[in-house]
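> let's see this in three dimensions:
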Amino acid sequence: MVRTVLGDVPPEELGVCDAHDHLFISTPALPGQELDDAEAALAELTAFAALGGGAVVQWTPWGMGPRAEELPRLSRQSGIHVISATGMHQAKHYDRGELERVRGRLAELFIRELTSAPVQAGMIKVAGAYHRLDEHARNVMAAAAEAHHATGAPIGVHLEAGTAALDTLDLLCRTHGVAPDRVILGHLTRFPDTRIHRQVAEAGAFLAFDGPSRAHQATDWRLLDSLAALAGAGHAHQLLLGADTVTATARSGADGPGMPFLLAGLRPRIERELGTDLACAIFTGNPARAFAVRWRRP
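The predicted model follows:
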């Protein structure tokens, strides 16, 4: 089953999926750029639904304003399945006091949000540092692995500028025993090294690429090349795509492409240039498998 904010649903009910996005997010690292407008979030979901969208995965973790209590209403009113996240981002996104308060009990926190919170999460979000895994990342990933083993939840990884993918898989899979197909590596568009992409795909992980982004536009033009290279190497079943909207100006109702561009802009290009089968896999089949879990009670 896939754990949505309205309860567990069969994977085939997700439909067309934005596999990495944000409806709400706040961080001291981006002052004044918070996503905190519920009606703007509803408008974005509604626009995505109007183009045939069926599900959105919010990767906003604990402590960064995910506003989980708002998500069921937005899901009902838009008709979009919403999957939320627990987990923890890089240390810079938190007040030091917050980090101290939960130090040593992260796994317990993640498990509670996955299994007994009023609005339950359906995945665990973690994050690496630039070209490395710092002590904070290693501690959070260890807790995420413990929560995964207790519940079955998939682990989504913010790769800083798309880097440290191999180190991340080594830590989660070899050190902590997480199956590679339970790991979703995000932001690979931002470091379009096809050799590394091929290596992590061969290891068995899911690869999540971002849609065009005002904040990370330098490598947007490499997206289709990256997808084509991986599909050609036999990894079409591991590819995911998301808009990763992190600021209000990136939304379609403001100055950005937003969620709707995935279906109005990118999907037609993928169908035309790479084929409808690959488009269906990226938007429908692959997310259904990536976020489906045989949920366990800890």
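
> C-alpha only now, for contacts and for neighbours.
Fine.

> check which helix or strand the spatially closest residue to residue 233 that is not a sequence neighbour maps to.
Excluding its sequence neighbours, the residue lying closest to residue 233 (CA to CA, 6 or more residues apart in numbering) is residue 198, at 7.9 Å. In this structure, residue 198 is located in helix 194-203 according to DSSP states H and E.

> the structure of the following sequence is requested for comparison with the preceding one:
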Amino acid sequence: MVSTLRTVLGDVLPEQLGVCDAHDHLFLSTPLLPGQGLRDAAAARAELAAFRAQGGGGVMQWTPYGLGRRAADLPALARESGVHVVAATGLHQAGHYGEGTLERLRGRLAEVFVAELTEGIGASGVRAGFVKVAAGFHALDAHARWTMAAAAEAHHATGAPVAVHLELGTGALDVLDLLCGELGMPPDRVILGHLNRSPDFVVHHQAAEAGAYLAFDGPSRAHHATDWRMPNAVRALAEAGFTDRLLLGGDTTTAGARSVSGGPGMPYLLRRVRPRLEMAVGVQVVERMLTENPARAFSVEWH
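Down below sits the predicted model:
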């Protein structure tokens, strides 16, 4: 079987992806960020164009079910920008949803994930390319266990990878114990997000040694200890032989953070983060983090 990435315009070969932002958002609406959501299609179009101008070729949108993905708008944005866009299914932390939304998904969450991966998101016809779920702060509550069990079931049914929001970068090993230990997922189908927010080099090493992908995403957020500690964390993993486990992403979550609104946005990853990391680990390692690794992490031999 041939591995492909499931983009909003159809499946493509991994070598077609190009330079990839492995975690970002074109659209996102949540009650936890009132008045700050990503809802403007024109701004999303301009952001993709700015990313493309810096050499970007692909974006993984981690916006899951019920948070304003606007799946029907994604194909036109991808086509006009020339950037491959991969959409997510999945479910975020409970606080992002009303109780009615969660109750409607009881007993059929895995079914929804599989349908969005294989048939399409709602009536859009756009198929998701991976599952996004979330852990809590140093913990896996009942909601996280429910969503991760459904995500693992969807993986077993389709082959899709599962990307995990780690709250402030914590809980990586607990997530791997659950997804890979209890639920039988191969570690190389798990993508751990926000490792940069908890710069524990021992945990990073253990997660990479287990075989998971480690995403260093959300640069430009100095209060998350991101920019100034990330090069050392990446260097430590590269020197330990885990270059092939590392991913980079921007994780733009508010309108004000977009480059077209005066923030860092998607281009910052290539304009500022890439040269800074090249100083730490060299051009070849960073190129691999931006191209080969995300292409491999998100490609699937679809069942």
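
> tell me how they score on TM after superposing.
Once superposed, chain against chain, the TM-score is 0.98 (TM-score structural alignment, normalised by the length of structure 1); 296 aligned residues with a CA RMSD of 1.0 Å.

> what range does the helix holding residue 198 of structure 1 cover in structure 2?
Using TM-score structural alignment, helix 194-203 of structure 1 lines up with residues 201-210 of structure 2.

> by how much does that stretch deviate from structure 1 on average?
Stretch 201-210 of structure 2, aligned to structure 1 and superposed, deviates on average by 0.3 Å (mean CA distance after the TM-score superposition for structure 1).

> contacts for that stretch, please.
Identification of contacts with stretch 201-210 of structure 2 by CA atoms under 8 Å, 6 or more residues apart in numbering yields 172-173, 176, 187, 195, 213-214, 233, 236-237, 240, 242, 245.

> again, but for stretch 236-253 of structure 2
20-26, 28, 37-38, 201, 204-205, 208-209, 211-219, 234, 258, 265-266, 268-269, 281, 285, 288-290, 293-294.

> ok, the residue sitting furthest away from the middle of structure 1 to residue 63 of structure 1 distance?
Checked against the mean C-alpha position of structure 1, the extreme residue using CA atoms, centre = their mean is residue 97, at a distance of 26.4 Å. Residue 97 of structure 1 is 12 Å from residue 63 of structure 1, where distance means CA to CA, to the nearest Å.

> same check on residue 13 of structure 1?
As judged by CA to CA, residue 13 of structure 1 and residue 63 of structure 1 stand 29 Å apart.

> who's more crowded, these two?
residue 63 (19 against 14; other CA atoms under 10 Å).

> helix, strand, or coil at whatever residue of structure 2 lines up with that one?
Using TM-score structural alignment, the partner of residue 63 of structure 1 in structure 2 is residue 66. Look at residue 66 of structure 2: counting by DSSP: H, G, I helix; E, B strand; the rest coil, its state is coil.

> what separation do you get for residue 66 of structure 2 and residue 303 of structure 2?
Taken as CA to CA, the span from residue 66 of structure 2 to residue 303 of structure 2 is 26 Å.

> over to residue 247 of structure 2?
25 Å.

> pick out whichever of those two has more residues nearby.
It is residue 247, of residue 247 of structure 2 and residue 303, that has more neighbours when counted by other CA under 10 Å, with 28 against 11.

> strands of the stretch 201-303 of structure 2, start to end?
213-217, 246-249 (DSSP state E, counting those that start in this stretch).

> distance check, residue 249 of structure 2 against residue 21 of structure 2.
5 Å.

> what touches both of these two?
residue 269.

> where does stretch 45-52 of structure 2 end up in structure 1?
Stretch 45-52 of structure 2 maps onto residues 42-49 of structure 1, going by TM-score structural alignment.

> how big is the offset of the matching stretch relative to structure 2?
Superposed on structure 2, stretch 42-49 of structure 1 shows a mean distance of 0.5 Å to its aligned residues (mean CA distance after the TM-score superposition for structure 1).

> show residues contacting that stretch.
74, 77-80, 251-253, 258-260, 263.

> before we move on, what about stretch 217-232 of structure 2?
Contacts for stretch 217-232 of structure 2 (CA under 8 Å, 6+ apart): 22-23, 168, 193-199, 216, 247-252, 264, 268-269, 273, 276-277, 280-281.

> so for it, what gets flagged as buried?
Across stretch 217-232 of structure 2, burial judged by 16 or more other CA atoms under 10 Å covers 217-220, 224, 226-227, 230-232.

> span of it from start to end?
OK, stretch 217-232 of structure 2 end separation, CA to CA: 15 Å.

> which residues sit against stretch 179-190 of structure 2?
So stretch 179-190 of structure 2 is in contact with 148-149, 152, 155-156, 160-164, 176, 210-213, 297, going by CA under 8 Å, 6+ apart.

> just the buried ones from these, in PyMOL syntax?
Of the contacts of stretch 179-190 of structure 2, the buried ones go into a single PyMOL selection, burial set by 16+ other CA under 10 Å:
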select buried, resi 148+149+152+155+156+160+161+162+163+164+176+211+212+213+297
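
> on that earlier part again, please indicate which of the contacts of stretch 42-49 of structure 1 are buried?
Using 16+ other CA under 10 Å, the buried ones in the contacts of stretch 42-49 of structure 1 are 74, 78-80, 251-253, 258-260, 263.

> burial of residue 37 of structure 1, as a residue count?
Residue 37 of structure 1 has 11 neighbours, counted by other CA under 10 Å.

> from residue 270 of structure 1, how far out is it?
For residue 37 of structure 1, the distance to residue 270 of structure 1 - CA to CA - is 32 Å.

> any idea how far residue 128 of structure 2 lies from residue 154 of structure 2?
12 Å.

> out of these two, which sits in the more crowded spot?
Taking neighbours as other CA under 10 Å, residue 128 of structure 2 and residue 154 compare with residue 128 leading, 30 against 26.

> how about the more buried one, what does it touch?
6-8, 86-89, 116-118, 120-121.

> what residue of structure 1 takes the place of it?
By TM-score structural alignment, residue 128 of structure 2 lines up with residue 121.

> could you check how far that match is from residue 216 of structure 1?
In terms of CA to CA, residue 121 of structure 1 sits 27 Å off from residue 216 of structure 1.

> now do residue 276 of structure 1
27 Å.

> try residue 109 of structure 1
31 Å.

> and if you look at residue 104 of structure 1?
Note on residue 104 of structure 1: its distance to residue 216 of structure 1, by CA to CA, is 34 Å.

> equivalent analysis for residue 284 of structure 1, please.
Residue 284 of structure 1 is 25 Å from residue 216 of structure 1, by CA to CA.

> repeat that for residue 248 of structure 1.
15 Å.

> show me what residue 93 of structure 1 aligns to in structure 2.
Residue 93 of structure 1 maps onto residue 96 in structure 2, by TM-score structural alignment.
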